[in-house]
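K.L.:
pasted the sequence and its predicted model underneath.
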Amino acid sequence: MKRIVIFYPHIDEYGGIERNIIGLSIKILDQGFIPVLLCFYDRIKMDNYQEGLQVEMLGDHWNPLVKSKQLQRWLLKNKGSILGLPLFFSGKAGFYAAWPFRKSYTYALHFTDPPSLLKAEKEQARIIRYLSMPRTKFASWLTAKGVKCADVCLTMTYWNARELHQSYSRNFEVIYQGGVPPITGRHPFRKRCVGNTLRLFSICRLTHSKNLNWILLAAKNLQERFAAKGWFEKLEIVIAGKGPDLDKLIALTRDLKLEQHVRFPGFLNEEEVEEEYRWADLFLVPAKQGYGLPVLEALYRYIPVVQNRESRISEMLAENAWVAVSDDHITSFTDAIEAHVTAIRERYPDETLLKDLMTEDKWATRVGKYCTWW
């Protein structure tokens, strides 16, 4: 049976790309093929997340040239059993494809986040120091080699595509990512923002780029604004997830005297996430990020959203009445929450506007076509 290969160099924790890989694996299995995840190491055991996914670990090494050779050797050895183009995820994958500066195999490259949103890689930094070249110049030059050699380049938004074209002089095909809608009937339509309690929900990794302090600062401000209008006897805020900013957020909650209004439940399993969605009135995304998949997951469940324009899924939803888009600062985000609640209470959005949202299955189907898997 033919195998479809996905290459993602280092798997340390379950995040957005790992979810993408699982989504693609589900579609590949449905089409009757074998999904193979190629990586240097997998610390979370991805095959436990999806039955039928085969994980091939090439082994880690301090020298990226050795790792690149391991990748090249595996792909050439297994060329006869690989269907279509192997899909390389992230600029980091392009970095390894660039060694040894010539194209020796075919592949498609999915650049999930553009350079402005990427953190410098430790491994790249070691090579750059060794070669005594400016860090950003060398990293950009090497990754550009991997981009140039790719047969197909993909990304998730036109915003990303424009930035990537400026960086690498290469056109990128845009495929909006989708999520997994809930089981039909599990979240029946009901009006939000109309009861005595306003429940605000956000879920993500608790890091600085997510701007989660905006939610707390906005809540403090909005308490007074809503009280002046006679709306909502109580405000409840749930910020779910784990990450390095948890202690700072707890401290800010205490400073703002919001302890009775805010919960930080940490990691939530699937049932717990569904329960939070069930009672949420607004889903909040203040983050600056390459996409923002949880926005779609909230909309599948008929939950209005307020999001930062710099969460780049905004380009797909900016004209949708279920979504309010703020500028990239706390004042605008706070005002957007107030305006969205006001608009919803005056005229509730039409649920038919959520009928044709992008889904993970549609996204995976299009990715597969570009990679000539089907």
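P.N.:
Arrived safely, thanks for sending. Numbers count the residues shown, from 1 in each chain.
K.L.:
could you use CA atoms for every contact and neighbour count after this?
P.N.:
Will do.
K.L.:
and the spatially closest residue to Q223 that is not a sequence neighbour, what element?
P.N.:
Sequence neighbours aside, L235 is the residue nearest to Q223 in space, at 7.4 Å (criterion: C-alpha to C-alpha, 6 or more residues apart in numbering). Using DSSP states H and E, L235 maps to strand 234-240.
K.L.:
which strands and helices sit next to the helix or strand following that strand?
P.N.:
Per DSSP H and E, strand 234-240 leads on to helix 246-255 as the next helix or strand towards the C-terminus. Applying 3 or more C-alpha pairs under 8 Å, 6 or more residues apart in numbering; DSSP states H and E, we find helix 246-255 packed against helix 213-229.
K.L.:
quick one, the strand holding L235 and helix 246-255 angle?
P.N.:
Put simply, strand 234-240 runs at 170 degrees to helix 246-255, going by axes from the mean of the first three to the mean of the last three C-alpha atoms, to 10 degrees.
K.L.:
who does strand 234-240 touch, helix- and strand-wise?
P.N.:
Strand 234-240 packs on strand 197-203, strand 262-263, going by 3+ C-alpha pairs under 8 Å, 6+ apart.
K.L.:
take the one below as the second:
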Amino acid sequence: MALIAVTKESRAGETRVAATPETVKKLIAAGFAVTVEAGAGLAASYQDGDYEAAGASLAKTAKAAVEKADILFKVRAPADAEIAALKSGAIVVAMLNPYQEKAALEALAAKGASAFAMEFVPRITRAQVMDVLSSQANLAGYRAVIEAAEAFGKAMPMMMTAAGTVAAAKVFIMGVGVAGLQAIATARRLGAVVTATDVRPATKEQVESLGAKFLAVEDEEFKNAQTAGGYAKEMSVEYQAKQAALVSSHIAKQDIVITTALIPGRPAPKLVSAEQVASMRPGSILVDLAIEQGGNVVGAKLGEVVVTANGAKILGVPNLPGRIAVDASALYARNLFAFAGLFLNKEGAFAPDFEDEILKAALVTQGGAIVHPSLKA
């Protein structure tokens, strides 16, 4: 019987946990044994007693949890002490942030671990239930609007009162992926007037289906700006200039701007310039979801609220899903439970097939080396 270890996250500010009592029960039913480090779930409101009631054994320390484990479940990359305690050939499953945290990958490789980066799970139909990027981005988009509403000195919805009318807040979402769509939906629920933009024409229908208005220069070039595979084509310099002018004039009128653009393996693209920030009214809010990858907003700082000379605020809040730790952990843990099923054969025995297309796509270290094609030097 393969043993799965779950330990406390050592990263500052990381409140999530990689397994919940719900998924522990399911993992044990599937044929795994589970050891949980005492206190691993406390930051996400999951009690040690609930893990024990689900069938897990408790370990007093991370070392005690890890040293006999066949599989280590983590939210972020394991700490050096955890890697040192791993037995050779152990499997590690986590959001490893592989492009930015090469040192952790090198340490895992040196230990002989088979490490899987959940960010690399392919977006194919049978892997949807394992898609941690979507599960966590969905919550990040929601939380971004809540953070903006808290920092905003006005109400979000229009209110008709005996003392007069309160105007609805104007919210602009830049980037209509999973996080952007949830941000649109949340801002609309709070009563804001919402607009959104994206380089992919196909997102226009999604934006409008949520009751928001799509912002783009909709000429012939824009209508043909997507490949047959669904990817955005590079736009002409002329189009980019027209779109930039439209976005600049729009940002100047907004109360809240939320940016969500990320490019795997590269710094986040700059979507909002210093001049555009300076054009916003005092009290305006910008929330930069890409802050941990360098940020979409010029002037944004990780972990800080930057108040600009014109009185706008740029929120560089890291780890937004971690601010909803209960739900973020529950979704992430279900992603990992589904992924763990790939380690079992048809008879339910622990026998990982490293040629499985999902496992192969997510595998980053094995046999003492970094093996993912996009990470090789």
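P.N.:
Ah, there it is. None of these values were measured; they are calculated from a predicted model.
K.L.:
tm score of chain vs chain?
P.N.:
Put the two chains on top of each other and the TM-score (TM-score structural alignment, normalised by the length of the first structure) is 0.37; 210 aligned residues with a C-alpha RMSD of 5.9 Å.
K.L.:
what are the buried residues along the strand holding L235 of the first structure?
P.N.:
Within strand 234-240 of the first structure, the residues that count as buried by 16 or more other C-alpha atoms under 10 Å are 235-240.
K.L.:
closest to K27 of the first structure out of the residues you listed?
P.N.:
A240 (28.8 Å; C-alpha to C-alpha).
K.L.:
isn't the closest one right up against L246?
P.N.:
No - counting by C-alpha atoms under 8 Å, A240 of the first structure stays clear of L246, with 9.9 Å between them.
K.L.:
what packs against the helix or strand hosting R126 of the first structure?
P.N.:
Under the criterion of DSSP H and E, R126 of the first structure resides in helix 122-131. In this structure, helix 122-131 of the first structure packs against helix 135-149, with contacts taken as 3+ C-alpha pairs under 8 Å, 6+ apart.
K.L.:
other residues contacting the helix it packs on?
P.N.:
Residues from elsewhere that reach helix 135-149 of the first structure (C-alpha atoms under 8 Å, 6 or more residues apart in numbering): 91-98, 101-103, 109, 124-125, 128-129, 153, 167-168, 170.
K.L.:
what comes up buried for the helix holding R126 of the first structure?
P.N.:
124-125, 127-128.
K.L.:
export those residues to TSV and tack on distance to E18 of the first structure?
P.N.:
Formatted as TSV, the buried residues of helix 122-131 of the first structure follow (distance: C-alpha to C-alpha, whole Å):
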residue	distance to E18 of the first structure
Q124	22
A125	24
I127	26
I128	28
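K.L.:
confirm A183 of the second structure sits in a strand?
P.N.:
No - looking at A183 of the second structure with DSSP: H, G, I helix; E, B strand; the rest coil, it is helix, so not inside a strand.
K.L.:
contacting residues for it?
P.N.:
141-145, 173.
K.L.:
out of these, name the ones that lie in strands.
P.N.:
Of these, the ones assigned to strands by DSSP state E are I173.
K.L.:
which one of the contacts of A183 of the second structure sits closest to V306 of the second structure?
P.N.:
Among the contacts of A183 of the second structure, and counting by C-alpha to C-alpha, the member closest to V306 of the second structure is A144, at 15.9 Å.
K.L.:
next, count neighbours for the closest one.
P.N.:
28 (other C-alpha atoms under 10 Å).
K.L.:
same deal with A330 of the second structure?
P.N.:
Counted with other C-alpha under 10 Å, A330 of the second structure comes out at 20.
K.L.:
give the other helices and strands that whichever strand or helix holds it contacts.
P.N.:
Per DSSP H and E, A330 of the second structure falls inside helix 325-340. Counting contacts by 3+ C-alpha pairs under 8 Å, 6+ apart, helix 325-340 of the second structure packs against helix 21-30, helix 132-151.
K.L.:
what's the following helix or strand after the longest one?
P.N.:
I take that to be helix 132-151 of the second structure. strand 159-161.
K.L.:
show me what that following strand is packed up against.
P.N.:
Looks like strand 159-161 of the second structure contacts strand 164-166 (3+ C-alpha pairs under 8 Å, 6+ apart).
K.L.:
before we move on, back to that, tilt between the helix holding R126 of the first structure and helix 135-149?
P.N.:
Using the same axes, to 10 degrees, helix 122-131 of the first structure lies at 110 degrees relative to helix 135-149.
K.L.:
give me the nearest residue to A336 of the first structure, chain neighbours excluded.
P.N.:
Using C-alpha to C-alpha, 6+ apart, the closest residue to A336 of the first structure is S326 (5.8 Å).
K.L.:
I meant E56 of the first structure, not that one.
P.N.:
Per C-alpha to C-alpha, 6+ apart, closest to E56 of the first structure is L38, 4.9 Å.
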